[in-house]
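Novice: no sequence for this one, just the structure:
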């Protein structure tokens, strides 16, 4: 019997029994990849997003696609993950893109910039605007393809050994602040420090720095910042909706089957939603506990906010004049932000303000 006729008449069961269709039976090869995180294992929300992703990939592939997740410092330094993926040392990384603004300021737009998009707006720009397309065009220079994979929501403004009462209090402040926002606080007279999360507590305790921001109550409490800095300011105007990214080595990704590519995309999207859900659910209780432990929660003065906004906008104009990568992405981002804020002013913002003032 001819092979084509045999396949047509035998049916799938007969084909499998006869071993005539190895491409069907073994369509997906067993793969083991490594993921380097920029975060310590102690942070079950932000580091945990990579574990959630890896678990989903394993489940959706029937265990054939396994990803081992490594905390910052295990395989490479926390801020070395871009180089690791670019060079193919690891296939994957999970990080905050703004850590790498020193390579190009455009990295920051893929995460958060001062007075930027909130988390919902950022997701909208990525998936329904031009965000993912523009950032992937930029990341192609680094042999990387990106996927949104997590967002913390709006963050707190950090921990301070002394309260910030006026703009003058920002002068000379040695401030651990993540990534690109350091450029703005520097213009306010502060001295930015880009320190990995696992090293912040010791720096605050020893007085090497005067203040530090990380994420919000749940993570900050786990890291113990309230024990060494009593003032907890808000809001984190530099992180209205910081997005975490999954970076994949382009060559490794292109070597995957279409099914495995779809699994990567779906698992990253799941982890993206899961991460913010955890922060939103856990931050309220952690904030109550911090207040009960005598933490002083204080709003940043309007003068500081206004000065930071002015300097941020001036900085963006300056970068646009000299960095074509930034100008291309930021122009689209800024247009999207303008339209989003027009809409949110009538809906989300008004509703939120009412509900937060209501006595429930």
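Specialist: Arrived safely, thanks for sending. Bear in mind the structure is a predicted one, so any value in this text is a computation, not a measurement.
Novice: okay, CA-based contacts and neighbour counts for the rest of this
Specialist: Noted.
Novice: ok, and the closest non-adjacent residue to residue 282?
Specialist: Leaving aside its chain neighbours, residue 282 sits nearest to residue 218 (6.1 Å; criterion: C-alpha to C-alpha, 6 or more residues apart in numbering).
Novice: that neighbour is in what secondary structure piece?
Specialist: Element membership for residue 218 (DSSP states H and E) is helix 217-223.
Novice: please apply the same query to residue 32.
Specialist: Using DSSP H and E, residue 32 sits within strand 31-37.
Novice: and if you look at residue 7?
Specialist: Per DSSP H and E: helix 3-18 holds residue 7.
Novice: tell me how far that helix lies from the chain's centre.
Specialist: Counting by C-alpha atoms, centre = their mean, to the nearest Å, helix 3-18 is centred 49 Å from the centre of its parent chain.
Novice: tell me what angle the longest helix along the chain forms with strand 31-37.
Specialist: Assignment by DSSP state H gives helix 258-292 as the longest helix of the chain. Orientation of helix 258-292 against strand 31-37 (axes from the mean of the first three to the mean of the last three C-alpha atoms, to 10 degrees) gives an angle of 30 degrees.
Novice: ok, second structure coming up, stack it against the first:
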């Protein structure tokens, strides 16, 4: 059966919300009846469903901002591409069609050729650490800051998502050879490594994945987290997740606000939003662990589970040797074609590798796929 509840529901909510707000999308101010304080309403857009991990984190962020602002900031929320599609997200936030949104650099690599390095795997990194690493990268790397300014957006938080170096399929595969000739959804520089595996990567927008898998247009869903598989309902068609030994990635994604919207906010509300961001990074390991456990429960209930490959898996080391530095080279080539300077490319790559590994060892976080694998039964 074709799954459409997120998009269908979101469109109903969109119509209702637009009717209630008289077409309001850009930030507006009204007087709070009980306190006389100006209320700032901000629209939030995501191409993904409301129950995906990144949107649950976004919801946590928005609720905390509303609470700490004592209700001065309130939100109109639009999910499942009901306001902006994935490819329209960055331009739509920059020009004010939405105020705030979930984004991934791979949605719009022409605007984020340097930031798109976040979709190159780094062995030894992990989800919670990657988010903290990107926070530092944006605070310290001038080339990345300039790229965001040029795109007309400001990053509020970088999402920590469960390991995305995986392929979700209908049935479990015992080894990497099973993926040869298979059509799998992947985006970004990692597609080079997937081709070296013998699979055929294909780019599909998140909102089209379920139907593509259901109709057999693809054999697997790659580059997504266990929470997103559950939150998007993809576990109904692909309950087996296979983790690849190439390292974690998909770390350059998060919540953005339009620069013009940000500039128009009162200073005290900006302070609230950044204080919540600080708290988010502190809470992230526990938030991530809870969502990964819940997702594992549902994956197992659907008859699936997680399979972890490492360098000892037959054929794995040969594959890793064949991949070599090729994924980083794809990113470098894309950045050069986008006219990024040699100095910027060198600085971003150096800082990216150093900071991801610096934050890789978190005593309060064990990757969810590892815990889920211990609970998985095959055969």
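Specialist: All right, it came through fine. Here the structure is a predicted model, which is why all the values come from computation and not from measurement.
Novice: after the helix holding residue 218 of the first structure, which helix or strand is next?
Specialist: strand 231-234.
Novice: what's the mean deviation for that following strand versus the second structure?
Specialist: Overlaying the second structure shows strand 231-234 of the first structure at a mean distance of 2.3 Å from the equivalent residues (mean C-alpha distance after the TM-score superposition for the first structure).
Novice: so residue 183 of the first structure is in which element?
Specialist: Here residue 183 of the first structure is assigned to helix 181-187, by DSSP H and E.
Novice: likewise residue 248 of the first structure?
Specialist: strand 243-249.
Novice: distance from that strand to the second structure after superposition?
Specialist: Looks like 2.3 Å for strand 243-249 of the first structure (mean C-alpha distance after the TM-score superposition for the first structure).
Novice: who touches that strand?
Specialist: Here strand 243-249 of the first structure makes contact (C-alpha atoms under 8 Å, 6 or more residues apart in numbering) with 82, 85-86, 88, 90-97, 110-112, 119, 122, 143-152, 268.
Novice: circling back: after superposing, tell me the mean distance of the helix holding residue 183 of the first structure to the second structure.
Specialist: By mean C-alpha distance after the TM-score superposition for the first structure, the fitted helix 181-187 of the first structure averages 3.0 Å away from its aligned residues in the second structure.
Novice: give the next helix or strand downstream of that helix.
Specialist: Next along from helix 181-187 of the first structure, by DSSP H and E: strand 191-193.
Novice: could you tell me where that following strand falls in the second structure?
Specialist: Under the alignment (TM-score structural alignment), strand 191-193 of the first structure falls on residues 200-202 in the second structure.
Novice: how far does the matching stretch sit from its chain's centre?
Specialist: Centroid displacement of stretch 200-202 of the second structure relative to its chain, using C-alpha atoms, centre = their mean, is 20 Å.
Novice: try stretch 344-352 of the second structure
Specialist: With C-alpha atoms, centre = their mean as the basis, stretch 344-352 of the second structure stands 21 Å off its chain's centre.
Novice: try stretch 42-56 of the first structure
Specialist: 12 Å.
Novice: stretch 305-318 of the first structure now?
Specialist: 23 Å.
Novice: mean shift between that stretch and the second structure?
Specialist: Looks like 4.0 Å for stretch 305-318 of the first structure (mean C-alpha distance after the TM-score superposition for the first structure).
Novice: how about that stretch: buried residues?
Specialist: By neighbour count on 16 or more other C-alpha atoms under 10 Å, the buried set for stretch 305-318 of the first structure is 308, 309, 311, 312, 316.
Novice: counterpart of the third one over in the second structure?
Specialist: In the second structure, the residue matched to residue 311 of the first structure (TM-score structural alignment) is residue 323.
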